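Colleague: Would you be able to build a 3D model of this:
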Amino acid sequence: MTQPHGETPSAETTPPVPAAPTAAERPVLVVDYGAQYAQLIARRVREAHVYSEIVPHTWSVEKMLERNPAAVILSGGPASVYEPGAPAVDAALFDAGVPVLGICYGFQAMAHALGGAVDAAATGEYGAATVAVDEPGVLLTGSPGEQAVWMSHGVAVTAPPEGFTVLARSAGAPVAAFEDRERRLYGLQWHPEVKHSPLGQRALENFLYRGAGLRPDWTAGNVVAEQVAAVRAQVGDARVICGLSGGVDSAVAAALVQRAVGDQLTCVFVDHGLLRRGEAEQVEKDFVAATGVRLVVVDAREQFLGALAGVTDPETKRKIIGREFIRSFEAAARDLVAESGASGEEVRFLVQGTLYPDVVESGGGEGAANIKSHHNVGGLPDDLQFELVEPLRTLFKDEVRAVGLELGLPEGIVWRQPFPGPGLGIRIIGEVTAERLEVLRAADAIARQELTLAGLDRTIWQCPVVLLADVRSVGVQGDGRTYGHPVVLRPVSSEDAMTADWTRVPYDVLARISSRITNEVREVNRVVLDVTSKPPGTIEWE
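Modeller: Coordinates of the predicted model:
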């Protein structure tokens, strides 16, 4: 409504300006069609400072639209659009007014749903390929006439749907990219999300910024502001405890919640006896010094070892550890209430450093497979008495580190190698005993020390040391026969723990680690190296 000249609207008559939706309230949805790179697409969108979430292809268009998406990206996948039972795209998505980008299978499924021609490719393209750009349009703005890309297809779009402009072609794809600028629909046959497509990030950003009109405003600072507001809204003036493990995730979660609610937070560090050497002392010294938070230390070593006695199955271990953590937090909460006397309020909320990879691997979300139950997701007991506060649940590890730095945590905490909540309990293959834990602690301490001395702490994501407790091998030490345990070194490099490759540690460093372990840890007579990527292997053995 226009005001008469010279008048200003009064506070009583002017409606309040609604707050702009946060990034999490208008995500870019990445629809997963079974691609090995779906997680990577979501990461690349976030690297463009736009918030993204992954959803299964089984979601209906109505369910997707309930999330109020700013845009939708259809991932690649192993199927062919003509295979019986192949996942299809509901054409209603393209009439919803939401910008859509199809990639590989998603590109073909879009073309098929809109009446384009999709057929067996004259030449299958797997790996490095070259595309010729005939018309840059919106999607390929800034692209040269030819560019290197990464392809993986035996089916191709041979004719675009009505209203689409062909942007690029390749030897095996007459239509390698297209767009309908008016309807804000776009597609690429190649994989822009992989590093082997050097200009792929530019194409993704062209879609996000030019095609969908989004702003690159999802930053660590905005994440902190959004999550502080969300925690305050959830918690109110209630008391909160945070399970502090010594790892990066719980430290950042605790610092973020402390920023939100201050003295309402008490951190609880449970010494479950499954820690690395010096871990408990380091947590007490470093984190409290950095944040000034109130910390309660619970000695639960006998409790956890008793619960794990005789257990060898890894899923059972994780669930037991998750259950005993909660029991320890419940006991700590009761003690805090008792300390407060008659005026003591019940502790309603428990903060956890749950990350997006934890949720995905634990089968979180419709359509996700349960790879392994993380103790803080699938391992929680059914009779949980707390309401969970999980401010990092939608973040990848590197994003958590950025948030930690934004919160002012020292680099020594932020860049600490990830350490799983279940600790060494899932790095002992077999029953967990006090004796086996001491063996593993000694070997782990040596490996960590030598990697640090070699200056590899930033190069290696983490290096689990695994004790094959139920395996023995013959060795020779001191001219005598030994029958000791092997340990496995698992050095890996990763951005976010969703995928990983084994780190090529220099041979001289590996030699020093092996020599020291076999000389200083008498129960170990063999050191082996795990050279498996993820997938197919996970980072931890259990």
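Colleague: CA atoms for contacts and neighbours, from now on please.
Modeller: Noted.
Colleague: Tell me how far the longest strand along the chain lies from the chain's centre.
Modeller: Ordering each strand of the chain by length in residues (DSSP state E) puts strand 117-133 first. How far strand 117-133 lies from its chain's middle: 32 Å, per C-alpha atoms, centre = their mean, to the nearest Å.
Colleague: The structure of the following sequence is requested for comparison with the preceding one:
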Amino acid sequence: MDSQDVKSDLVLILDYGSQYTHLITRRIRQLSVYSLCLNGTASLESIRKENPKVIILSGGPHSVHAPQAPCFPSGFIEYVESEKIPVLGICYGLQLLVQRLGGQVSIGEKQEYGRMEIEVQKACGLFGNRKVGDKQVVWMSHGDEAVNLPQGFEVAARSQQGAVAAVEDNKRRFYGFQYHPEVTHTHEGMETLQHFLFDVCGVSAEWKMEDVLEQEIKAIQEKVRLEDHVICALSGGVDSTVAATLVHKAIGDRLHCVFVDNGLLRYKERERVMETFERDLHLPVTCVDATEQFLSQLKGVVDPEMKRKIIGKEFINIFDAFAHDLEQKFGKRPAYLVQGTLYPDVIESCPPPGTQSTHSHTIKSHHNVGGLPKNMKLKLIEPLKLLFKDEVRALGSILNVPEAFLKRHPFPGPGLAVRVLGDVTQGNALDILRQVDEIFIQSIKDAGIYDKIWQAFAVFLPIRSVGVQGDQRTHSHVVALRAVTSQDGMTADWYNFEHNFLDDVARKICNSVRGINRVVQDITSKPPSTIEWE
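Modeller: I've put the predicted structure just below:
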């Protein structure tokens, strides 16, 4: 999906490394407006090419006074003024605007972090119908502050400590928030963004999933020649299934799907998934049993990044072999591999400039992004790489993917390899984890709360604990249960189960799964943790 093909106004976000940048993108899309990130130091030509209706400068961990602090390109100010493009700076973005337009930014006398109250100083403008003196709770995260504003700027709001919290220059169409309207902790953040985009900037809410589908089918048909065949890696998850269904709609039987049993799947996953593909989706799928191949390569490996790299490499080896078999059959080697890569995968794997910021850190390599070998022979088709999970589900609904399938919880590409901490081949860790996970998930379904939870799973911990079972001392394994709620998987809160539910699940696990004598619950949000443990 090329942003130039999108039939709606584009809000372009220049990313300076904030952990919340992806949320800006997400919140804007929730308002039916297309948004896209570019590296904060992207060239002026790259910015012009996107033809943005609005530009947002994100926050970031830097100080504008630091050597080599990231900045928009030379000529940027002149460009946006000549084209009358509104620019909104958030946190670091505000400080960057102020400094580059002739104002002054200094280290704050009182640094501001977390929830804080701000007070409106100017009616209308950024805060719509809010009156002077009105207050609201926002989320702050900054050490520097604007102390002298450029000519033409006015203070729109101040924090309870008196620091500048929002600024605007309506004549030149420059605006800024020293807080983060995109996070849920800013109680009126969505209303503020909505007012800014629609009332201040005149953006149209015209971005629809139907347009995305039409654009992607067109792009695939233009990319894949009539004589080309394409391989699709099906994992049984929502993302790869929607990607396969979309590509199948675009090129028909020239798509060849392969489902790999790598020995790292959930309880009876292979049987259940293959039945769904055949009965409900009518996709052409070949199942490859590669359990021994994967587990032999993973034996003794404990580093999670190394696990992901190994798994990515082995998947590609299998796809190359599958491509060779197809070449023998059709006389032409497939040139493309379809993967269900999502926007959060791209963000967390920290890709090259032009797609996402190089000012943020790699959180983890996704096997279908950072885990792919550099010498891969197949070229990638990733029709979902600019979409979030709930957008993929909406797209799948349009493609008539069964609702029960679309509601499945996410499952990581590396499978149980990142849920068995340490060596996945230790003892019977995988078998134990499968049994525990099945009890946990089935209990959630029986309780009628599966759809309320974004993701739930069990983790095999590399420790043993002392217990008493059958009046005998045991020294057995420990498992952790994790369940979170989320909208897009980029931030998440732990799900607060009823105590009776947890008690019942823990008893079932310890009574039914040999080798387990202790069950713990993970009650950490994201951030500071990630959803998966590895």
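Colleague: So what touches the longest strand of structure 1?
Modeller: With contact meaning C-alpha atoms under 8 Å, 6 or more residues apart in numbering, strand 117-133 of structure 1 is reached by 108, 111-112, 140, 143-161, 167-173, 176, 196.
Colleague: Which ones among those lie within helices?
Modeller: Counting by DSSP state H, the part of the contacts of strand 117-133 of structure 1 found in helices is 108, 111-112.
Colleague: Neighbour-wise, which one of these leads?
Modeller: Q108 (32 neighbours; other C-alpha atoms under 10 Å).
Colleague: in the stretch 301-450 of structure 1, which spans are helices?
Modeller: 301-308, 314-339, 356-361, 397-406, 411-414, 434-453 (DSSP state H, counting those that start in this stretch).
Colleague: Identify whichever of those lies nearest to A88 of structure 1.
Modeller: Nearest to A88 of structure 1 among the helices of the stretch 301-450 of structure 1 is helix 356-361 (22.9 Å), distances taken as C-alpha to C-alpha.
Colleague: Need the residues that contact the closest one.
Modeller: Contact with helix 356-361 of structure 1 is made by 365, 368-374, 377, 392-396, 496-498, as judged by C-alpha under 8 Å, 6+ apart.
Colleague: which residue numbers in structure 2 go with it?
Modeller: Matched against structure 2 by TM-score structural alignment, helix 356-361 of structure 1 falls on residues 343-348.
Colleague: Repeat that for stretch 511-526 of structure 1.
Modeller: Counting by TM-score structural alignment, stretch 511-526 of structure 1 sits on residues 503-518 of structure 2.
Colleague: now the matching stretch, how far from the chain's geometric center?
Modeller: The answer for stretch 503-518 of structure 2 is 33 Å, by C-alpha atoms, centre = their mean.
Colleague: Next, the buried residues of it.
Modeller: 505-506, 509-510, 513, 515-518 (16 or more other C-alpha atoms under 10 Å).
Colleague: Now do the same for R259 of structure 1: its match in structure 2.
Modeller: Superposed on structure 2 with TM-score structural alignment, R259 of structure 1 falls opposite K249.
Colleague: Which residues are in contact with its match?
Modeller: For K249 of structure 2, the contacting residues are I217, by C-alpha under 8 Å, 6+ apart.
Colleague: Same question for E406 of structure 1.
Modeller: 220-221, 224.
Colleague: Which position in structure 2 pairs with it?
Modeller: Match for E406 of structure 1 (TM-score structural alignment): I398.
Colleague: Trace C104 of structure 1 over to structure 2, please.
Modeller: In structure 2, the residue equivalent to C104 of structure 1 is C91, according to TM-score structural alignment.
Colleague: And for G115 of structure 1?
Modeller: Under the alignment (TM-score structural alignment), G115 of structure 1 maps onto G102 of structure 2.
Colleague: Setting aside sequence neighbours, what's the nearest residue to its match?
Modeller: P150 (5.2 Å; C-alpha to C-alpha, 6 or more residues apart in numbering).
Colleague: ok, now which ones touch the counterpart of the one you found in structure 1?
Modeller: Using TM-score structural alignment, the partner of P150 of structure 2 in structure 1 is P161. Contact analysis of P161 of structure 1 by C-alpha under 8 Å, 6+ apart lists 111-112, 114-117.
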